[in-house]
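Student: pasted the sequence and its predicted model underneath.
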Amino acid sequence: MPSSPNSPSSDDNTSEVGRLKRQVVALQDELEEARGSRTKRSETPVTRGRGIRRLITLFESLDGLIAEADTRILAEKDGVVRFRDQSELKRNADRTFESYELLLSLVPPFKTLIQTDADEDTFRQYTASLQKGANDARSDDVRRIKEEIAVWLNHNNPTATPLSPKSRDNRGLQNDVTGRLLCPIEHKWDDEKNRADMQNAVIDISQDFFITCLYKKGTADPSDVENGFLRSVLLLKTFCAVFTSPTSSEDLEEPEDDVPARKKRKTSSQKKATKTNVAGLLRMEGKVTPRAIAYAAVLLVFNLTDATQWTETYNGFNFRAFYNFIVDFFEDTPGAAAQRRANMLLTWWNSQVFQDQHAPTSSGLKASQDKLLAQRLQREQDN
């Protein structure tokens, strides 16, 4: 039946559907806030996107995550086996799909748009805003850590030529301080010939991800690469500067295996910060994640180089591969024993970063509880 002159056109209907779907998303946000399940602040797609690089994926685009999810759904529907012996390709696809699932969890309105089959324009606008927030946060963090590293290293190396907080120009392998930190544990920085060969690219170190700056006290045994890996104070400082606040990294010192790295405050009169930090805004709930560690590791290593701008590959070093390597160190272990070691490392990270939330039960508390219980049981018997 032909439409009357006053009946809505197809374009009008599409526009109205899009408006109603956006309204659904807005109402869901209001409901979450009323239930206390989100922080009481105005959140936009851009602000929601700021956690994507930090917790989900540092390099993948949202379009890439969506494409992998669509491909996987279609393959499963058609009974197609995508991978057989291509283990690396399969792991890349699995990692991407895991990022997609994390995205649905981190950004509930995005999941709503997926489930309600929003019109393409609405969906594109929303994902573009998420992508902008993700990249803006990464840019902010790269700049912040560039400045913080200069402060930390200048303080620890007072006799060396000071690093500029505003530029990475005098960093990299040509600088003795940053070069030492960028040196793989397989090589000896103090050996003059070794050092010169690395600086002149005679020795290619771009494929080695076991780097001195990631190890506890900057020392390691190449025959036991896991020992001390991802336990350096510089990595802890980088993580805290991003997720808990720059000031929270100031009282960190070189950690021992079972000793918190955070020094005790000398005075109890110091006020605690009332502003919610990034970890709180992202609802990390006192738990460090593998992808957050990988994010901090890339920020640290990148800002030790003399790269002039953010890039995925610099001097042959592939930061995307480096990021994926650390994620897989935790998430793609070869067996139960390796998974236990990875879990122990995460537990250690939790105790270092969120010390107050993971403090062990004191022996005094246990002793008092036992004494009280014994007396109560005795009185029960007496009565």
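Tutor: Yep, that arrived.

Student: CA only for contacts and neighbour counts going forward, please
Tutor: Fine.

Student: quick one: the one residue sitting closest to the centre of the chain from residue 66, how far?
Tutor: Residue closest to the average C-alpha location in the chain (C-alpha atoms, centre = their mean): residue 292, at 1.7 Å. Applying C-alpha to C-alpha, to the nearest Å, the value for residue 292 to residue 66 is 21 Å.

Student: got it, and residue 147?
Tutor: Here the criterion is C-alpha to C-alpha. By it, residue 147 lies 35 Å from residue 66.

Student: next secondary structure after the one helix or strand residue 330 maps to?
Tutor: Assigned by DSSP states H and E, residue 330 falls within helix 319-331. As assigned by DSSP H and E, the chain's next helix or strand after helix 319-331 is helix 336-353.

Student: now do that next one and helix 319-331, the angle between them.
Tutor: Angle of helix 336-353 versus helix 319-331, following axes from the mean of the first three to the mean of the last three C-alpha atoms, to 10 degrees, is 100 degrees.

Student: flag every buried residue along helix 336-353.
Tutor: 339, 342, 345-346, 348-353 (16 or more other C-alpha atoms under 10 Å).

Student: same check on stretch 224-237?
Tutor: Applying a neighbour-count criterion of 16+ other C-alpha under 10 Å, the buried positions in stretch 224-237 are 228-237.

Student: show me where the stretch 201-350 of the chain has strands.
Tutor: Assigned by DSSP state E, counting those that start in this stretch, the stretch 201-350 of the chain shows strands spanning 313-314, 317-318.

Student: need the residues that contact the last one.
Tutor: Read it as strand 317-318. With contacts defined as C-alpha atoms under 8 Å, 6 or more residues apart in numbering, strand 317-318 is touched by 206-207, 312.

Student: return a ChimeraX selection command for the buried portion of the residues you listed.
Tutor: The following ChimeraX line selects those of the contacts of strand 317-318 that are buried, judged by 16+ other C-alpha under 10 Å:
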select :206
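
Student: possible to save the contacts of strand 317-318 as a markdown table with distance to residue 103?
Tutor: Listed next are those as a markdown table, based on distance: C-alpha to C-alpha, whole Å:
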| residue | distance to residue 103 |
| --- | --- |
| 206 | 31 |
| 207 | 30 |
| 312 | 22 |
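
Student: put this next to the previous one:
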Amino acid sequence: MDRIHSNKKQHGLFDTLRELDPNLEEHLRDGEHTSDIAALIDAGRDGACSTDAQSLKKAILDWVHPDGGALIPPLPRDSRVGHRFAHVDTGRLLCPTHLDWDDAKIHKKLQNRTAVVTADQCPTFLYGDLTYDDDDPWEGLFRGQILVQTFKYIFTSPSSASKEGAQPTKPANALLHNMQSVTLASLVYVATQVRVALSSAAFFSKSHAEIKHFYDTMLNQPCDPAEEDEINELLTW
């Protein structure tokens, strides 16, 4: 079943690439440009990830406080020092859903790293109102406010992330790439960027094992056909 799911996933990715470039299949068929095409895709992906990560490092600090207020203590915009579990607000967002950030003992263990956080644990920022329902894990999933703002920042415009109806100063990524709907992959990409921006990681790279594991886990978790209704409802929302 895992192999079937993987094959369907790969075929879906190939179909998406063919939509972007109708001549792709012809170029691949002749075999002469395969390595060049792969190199261009890798370079484009890595460049986009790096650009988004660098830009978000500063922008995301305006959205961290739950009420939109100032961070106490303030966090530097040009450094990762003091992020992750060292700060009460970034720590609350990154805290795994199965742990209680308001529990002083849990708080301390996360800060001194005696509580191990793995890449396959869902951070609280994924959920609307930062609330996780153990009886219904889909309730509020991918609806966290900071996730929505980051999605707007990357795909529509930086100004739309902070002000409803604000006019962008340049064409949005969604428009440039003919992106007409939200996809599960785009949500997972944004979630990964948020995780990086809130943590002590300085960059988003495919070579970073923890980041790659988080992305792959988030993308592959909702693969049960029985969850199709929940996925469709999320994407419609």
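Tutor: Sure, I can see it. All figures in this text were calculated on a predicted structure; none of them were measured in a lab.

Student: TM-score for this pair?
Tutor: Comparison of the two superposed chains (TM-score structural alignment, normalised by the length of the second structure) gives a TM-score of 0.87, and 236 aligned residues with a C-alpha RMSD of 2.5 Å.

Student: any chance of the buried residues of helix 336-353 of the first structure in TSV, plus distance to residue 223 of the first structure?
Tutor: As requested, the buried residues of helix 336-353 of the first structure are exported to TSV (distance: C-alpha to C-alpha, whole Å):
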residue	distance to residue 223 of the first structure
339	20
342	18
345	19
346	22
348	23
349	24
350	27
351	27
352	26
353	29
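
Student: before we move on, back to that, in helices, which of the buried residues of stretch 224-237 of the first structure fall?
Tutor: Applying DSSP state H to those, the entries found in helices are 233-237.

Student: out of these, which is nearest to residue 368 of the first structure?
Tutor: Using C-alpha to C-alpha, residue 236 is the member of these that lies nearest residue 368 of the first structure, at 34.9 Å.

Student: what does that closest one align to in the second structure?
Tutor: Here residue 236 of the first structure is matched to residue 148 in the second structure, going by TM-score structural alignment.

Student: how far away is that match from residue 12 of the second structure?
Tutor: From residue 148 of the second structure across to residue 12 of the second structure, the span is 25 Å (C-alpha to C-alpha).

Student: can you check residue 199 of the second structure too?
Tutor: Per C-alpha to C-alpha, residue 199 of the second structure is found 32 Å from residue 12 of the second structure.

Student: when the two are compared, which one has more neighbours?
Tutor: In this view residue 199 of the second structure and residue 12 are compared by other C-alpha atoms under 10 Å, and residue 199 has more residues nearby, 21 against 12.

Student: the more buried one touches residue 86, doesn't it?
Tutor: No: Residue 199 of the second structure lies out of contact with residue 86 (C-alpha atoms under 8 Å); the separation is 9.6 Å.

Student: helices of the first structure, residue ranges please.
Tutor: In the first structure, the segments counted as helices under DSSP H are 10-34, 45-48, 62-78, 87-106, 108-115, 120-156, 176-182, 192-199, 233-243, 278-281, 290-304, 319-331, 336-353, 363-382.

Student: how many neighbours does the equivalent of residue 294 of the first structure over in the second structure have?
Tutor: Per TM-score structural alignment, the equivalent position to residue 294 of the first structure in the second structure is residue 188. The number of residues packed near residue 188 of the second structure is 21, by other C-alpha under 10 Å.

Student: isn't residue 188 of the second structure right up against residue 219?
Tutor: Yes: contact criterion C-alpha under 8 Å: residue 188 of the second structure and residue 219 qualify, at 6.1 Å.

Student: buried stuff in the helix holding residue 330 of the first structure?
Tutor: For helix 319-331 of the first structure, the neighbour count (16+ other C-alpha under 10 Å) marks 319-320, 322-324, 326-331 as buried.

Student: distance to residue 32 of the first structure added to those residues, as TSV?
Tutor: Shown next, in TSV, are these (distance: C-alpha to C-alpha, whole Å):
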residue	distance to residue 32 of the first structure
319	37
320	35
322	37
323	33
324	33
326	34
327	31
328	33
329	35
330	32
331	30
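
Student: okay, residue 151 of the second structure and residue 142 of the second structure: tell me how far apart.
Tutor: From residue 151 of the second structure over to residue 142 of the second structure (counting by C-alpha to C-alpha), the distance is 11 Å.

Student: name the residues contacting each of these two.
Tutor: Counting by C-alpha under 8 Å, 6+ apart, the common neighbours of residue 151 of the second structure and residue 142 are residue 187.

Student: which one of the buried residues of helix 319-331 of the first structure sits closest to residue 123 of the first structure?
Tutor: Of the buried residues of helix 319-331 of the first structure, the one sitting nearest to residue 123 of the first structure (C-alpha to C-alpha) turns out to be residue 320, at 27.1 Å.

Student: what does that closest one align to in the second structure?
Tutor: Match for residue 320 of the first structure (TM-score structural alignment): residue 212.

Student: ditto for residue 215 of the first structure
Tutor: Using TM-score structural alignment, residue 215 of the first structure pairs with residue 127 in the second structure.

Student: identify the residues contacting its match.
Tutor: Contact analysis of residue 127 of the second structure by C-alpha under 8 Å, 6+ apart lists 139-144.
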